[in-house]
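Build me a model:
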Amino acid sequence: MMTTDYIGKPTNRVDGPAKVAGTAKYAAEFNVPNLLYGYVVSSPIAKGKITKINAEEVLALPGVHKVFSHENVPSLAWFDRSYKDDVAPGGSPFRPLHSAEVKYSQQPVALVVADTFELARYAASVLEIEYEQTAHETDLSKHIDDAREPGGGKTGYKPPKSRGNFGRGWEQGVAKVEANFQHGAQHHNPMENFATTVEWLGDKSLNVYDKTQGAFNSQQYIMKVFGLSKDQARVISKYTGGGFGSGLRPQYQLFLAVLASLELERSVRVSLTRQQMFSFGHRPHTLQHVALATNADGSLSGINHFAVAETSQFEDFTENVVGWSGMIYDCKNVKLGYRLSKLDVYTPLDMRAPGAASGSIALEIAMDEMAEAAGLDPVEFRLRNYADYDQEQNLPFSSKKLRDCYHEGATKFGWANRNPAPRSMRQGNRLIGWGMAGGIWDSATQPAQAKASLDADGHLRVQSGSNDIGTGTYTIMTQIAAETLGLPIEAVTFELGDTLMPEAPVQGGSWTASSVGTAVRKACQALGEKLLKQAQKMDESAFADATIDDVQFVNGQLRLRTDPDQAVVLRDLVQASGEPRLEAENSKLPGMLGMLKPAQYSMHAHNAVFVEVQVDEELGTIHVTRVVNAVAAGRILNPKTARSQVLGSVVWGISMALMEESVMDHRFGRYMNHNYAEYHIPVNADIHDIDVIFVHEEDDKVNELGVKGIGEVGLLGVAAAISNAVYHATGKRVRDMPVMIDKLL
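Here you go, the predicted structure:
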């Protein structure tokens, strides 16, 4: 007998064969007819203005069609300053080719369009542009005193909540630690570069193949900017080669490609180079100060967490860096602060676990220091300060299994065998260090829609305009649909990434599984009700008086729960209807109403990370030899794809701790290592044993599926645990990420 019980099973990726075979097409791989190619010219200065563009020589090259710049795009709807994309921070969004003003290094200042990519690239390289340069400011450390609170109102920014009296708690403290922390800017660097292929259909109608994490966000963007209707601006994004947040906002190649297509009435592709991938958005350079104090029994008497981060001159990008410190541990006296400093850089952008990834490094290293000062094991110290409810929001947690994460992770790792003294464990010439840390991340659900249709052959097709950035969305939605209507997984096709489909939110924030998954389930349930009504129309139907709760969908059949022998094949019901298919959609409204209700619970995923490092005593080289990451994230829809997400997060955490840094030369205001050769990320030889534990957690309050999301939480604690392990190995505390050899020697 076939099984139709799929949720929670380690199902293979349904999109895997297409990716392996190369039939999965990405934004720059749609070869539409009569295609032209655009190449972006980037500013060599960080601040100033363009004084002259000498385009005549370039335009004289055979095959060059046009050079777009601020000089010849003055009439677009783009100049309506009311425009905001769905995830824009407060301020005025950057407008490519808007004026002669240069706001940051590598700003796009022109687009050369030609018959071939090679010609466009050559023409862009010889295009002469003259600049008048003015002084720029890109060094956050020199502008701490200039930092201010982010603007309120339209920015949507809410200041972190302090409580109690930190000053009193600090004075009462028996043991105290106080330290400064920092990490430089980091860039997303997904494997797929940003690109847009615009297919010109005539009469201002376009098919836009875009690298994005939200097809509807890109559609709304070009509709507002260019005055297009939905019918004229179809956006398609079936596969995305990584995003990590870089695709949440429409990037400038989308604007430039659509602009060129509309002006030239031709299909146009614009692809960014790897160097240009460093020209929009990044995890912001952040400076932090943490002070902790404990009572004689090791309980926290005070927490002070303050952060200063960079933003652009034209937008206030904000993150929740310090708020987690008022939530994850039990403490009555908490002081939190957050400031921004405006610099001549592009606006930062959400990057996996935005805010929390930065804040958790400082807090969790400080907690390790505090545990030592209080004479307690790091795990015992955290358990002693365990928060049973959310003191920041004064709400109970919908569920919280962080305590179990500590216990199960420590057991798997063998933490009980740790000698607490620094430099006490070694293997030959290598010092052994064990460190740990924890994390917390929001569990949110956004309004989403889906449509389900069953054809006369018994094949179920489900659609939602979501995205899949490699996380496994295709697969888990197929699992949800197959189980809801009791069909074999081979009889289900899930489609996404097209604005002709029902609307879904951008893929980010770890909310896709809960949001789109709930929509898919509801759409399939609505289709199930239609199938039941069709069964009730049959002569002498056994289902005549049955409600939806009286039936079940199993093995391609509709059955009575009380009498499983009373069953009808689903495809027979479609055939009996006389229609080619039966279909149904979920309503977006209930999700929206739920978001308007006052919060009754604090909903979060948690994790605990345990790390072993080996440090060469003479060279200072660091090897992360073992990691155990215990995650409590509600119901796990697919342990196989979920494990892959956490594995990727751990690798990224190793990267953050030991390698990843965008190096700014402040003389030029430019990131100098804007390539894969010098922006260091781990290779296979850097990665050793990684164990992922999914702690059992049931939550009937967070959403209908009981799903919390794991894309972000798996990253948290990894970098801090590595730093803590390095201290345990060497006795040297490094608070400036990444931990490199020179900081140990």
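
only C-alpha atoms for contact and neighbour calcs from this point on.
Noted.

give the contact list for Ala642.
Neighbouring residues of Ala642 by Cα atoms under 8 Å, 6 or more residues apart in numbering: Thr471, Ile636, Ile710.

structure for this one too, so we can compare:
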Amino acid sequence: KLTVYDKTQGVQNVQRYLCGALELAPGSVRVLSPFTGGAFGSGLRPQYQVVLAALAALALKRSVRVGLTRQQMYGLGYRPAMIQRIDLGAKADGTLEAISHDAVTVTSQYEHFYRQETGWSGLLYRCPNTTYAHRLAPLDLPTSCDMRAPSAATGVFALECAMDELAFALGVDPLDLRLQCYSDRDQIANRPYSSKNLRECYRRGAEAFGWDKRNPEPRSMRDGSELVGWGMATGVWEALQVPIAVRIALTANGHAEVSCATSDIGTGTYTIMAQVAADMLGLPLDNISVKLGDSTLPQSPVEGGSWIAASVANGIMTTSESIRRELLNLAKQVRNSPLSDVEPDDVRLADGKIVGNKDPARAVSIADAMRQGGIDRIEREETTHFPKNEAHSHNTHSAVFAEVKVDEELGVIRVTRVVNAVAAGRILNTKTASSQILGGVVWGIGMALHEEALLDHTFGRVMNANIAEYHVPVNADVHDIEVIFVDEPDDSINRLGIKGLGEIGIVGVAAAIANAVCHATGKRIRDLPITLDKILQ
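A predicted model of the protein is given here:
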């Protein structure tokens, strides 16, 4: 039997792949990844190191560890390069009349890997005439991969920079233009949203940022020797959910173990699973333990697409309801039970008891109910499916406002302030959710100003495959970031009203920064990253 420890976003995905590729029985391979670390796309697919390690272990009949050098890790996946062209036609009042968005994206010679690149305007802005085209350019490179908000981070960058250019050409405020073109419908699928509180994101984000004090004239705002620029952009991402199974084992001493094969890539999955279980089972948080990242646990999809929080939380609720029904059956057997005539939907679990919703005085302790049934453990595993909702579209939205300061002589750019206002349904944990958006903003700063893989065009080799020359934002590059969550009740997407947060934090950030740079300098830089040589050129 083979036990594999891998950095992955899907232990069961790796397990299935190894069984297929190496012709092994499913029961003979166990994959563990209880603590993944960062991933955000690179761990969605099994990578070659896990296959090499498994092959060597099987051949040598002993434990094997395969480690990658820093240089080798640059071949494990990347955000594909993209060339985009956008044409916008509008009336003098800013009403959009036509949008054309074309893209050419890199893929490998052996695999046509792509995502939806060009249709994002249809989710945001009213326009009667639109055309979208997306082509692939096969190159002698490894296949690219999903990387935080795949296609949206790059596609929305071009769209939101174009909207900023249109606002300048029309002489209208960029925020006013977006409100003028605002769409309450998904124009691609031609249906309304289950919820879309983007207008409130615009309002609260602009208020917190002080957008009304913006002088629209480029190069008109200064701080000493630095030019000051203010820019904004809209973000949009999918609110997805997928079938998932959750097992809960509840013991008579008031402890519950929650199990699912999902992953925690630093997003706080352990935390929210414990939170939701404690809430649903009426137990203290300290009485909940969580097991995940093990292929032998109940079935889970890969951790990606911002769908795990919504999926696993609703999965925990489904299994908790099964346990509640079992507990009520036991409670009814207690002598002179105050719950003898109560239906399952009329009770809840709270403070270690089965409690009537209408009359909290009618209650039986979980311990008494289990003692009456002569059991010390209840274990249930349920699979949660999400009905396909053809009547509505499900998306998260955001409004990003950015301030940059540009040294007029040196061209050095600093992002001094960012406000990101997000509408993403019910927020399970404000602290972990804020961290997700903060991380997305930092990554957006990297996308806008720092990150660039330089290729040898003869061999397709990444020439700056090291941390010294592949630049990412460091503490000195990150200043004031404010995250605002806009209230957005949504009772149709799922029973808990949850939307995912992992991807939306980065969408629109690079565009807001690029628009701020243009406002500061008067120069429209369309090629990322925006480096000082492009400013000074």
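
hmm, back to that, can you redo the contacts of Ala642 of the first structure as TSV with neighbour count, secondary structure and distance to Glu678 of the first structure?
Rendered in TSV, the data for the contacts of Ala642 of the first structure read as follows (neighbours: other Cα atoms under 10 Å; DSSP: H, G, I helix; E, B strand; the rest coil; distance: Cα to Cα, whole Å):
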residue	neighbour count	secondary structure	distance to Glu678 of the first structure
Thr471	21	coil	27
Ile636	28	coil	37
Ile710	28	coil	30
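
Of these, which is the nearest to Gly375 of the first structure?
Nearest to Gly375 of the first structure, judged by Cα to Cα, of the contacts of Ala642 of the first structure is Ile710 at 33.3 Å.

Counterpart of that closest one over in the second structure?
Taking TM-score structural alignment for the superposition, Ile710 of the first structure sits opposite Leu501 in the second structure.

Can you give me the distance of that match to Ala424 of the second structure?
As for Leu501 of the second structure, its distance to Ala424 of the second structure is 7 Å (criterion: Cα to Cα, to the nearest Å).

Stretch 258-277 of the second structure maps to which residues in the first structure?
Aligned using TM-score structural alignment, stretch 258-277 of the second structure spans residues 462-481 in the first structure.

so how far is the matching stretch off the chain centroid?
16 Å (Cα atoms, centre = their mean, to the nearest Å).

buried residues in stretch 524-544 of the first structure?
Using 16 or more other Cα atoms under 10 Å as the burial criterion, the residues of stretch 524-544 of the first structure that qualify are 524-536, 542-543.

Among those, which one lies nearest to Gly714 of the first structure?
Here the nearest of these to Gly714 of the first structure, counting by Cα to Cα, is Cys524; it sits at 30.4 Å.

and the closest one, what pairs with it in the second structure?
Pairing criterion TM-score structural alignment: the partner of Cys524 of the first structure within the second structure is identified as Ser320.

Mean per-residue distance, the biggest helix by length in the second structure versus the first structure.
Once the second structure is assigned using DSSP state H, the helix that runs over the most residues is helix 308-331. Relative to the first structure, and after both are superposed, helix 308-331 of the second structure has an average distance of 0.9 Å to its aligned residues, where the measure is mean Cα distance after the TM-score superposition for the first structure.

Where in the first structure does the next helix or strand after that helix fall?
In the C-terminal direction, the helix or strand that comes right after helix 308-331 of the second structure (DSSP states H and E) is strand 347-350. For strand 347-350 of the second structure, the aligned range in the first structure is residues 551-554, judged by TM-score structural alignment.

Next: stretch 22-40 of the second structure.
Taking TM-score structural alignment, stretch 22-40 of the second structure hits residues 226-244 over in the first structure.

how long is that stretch from one end to the other?
The stretch stretch 226-244 of the first structure measures 28 Å between its terminal residues, going by Cα to Cα.
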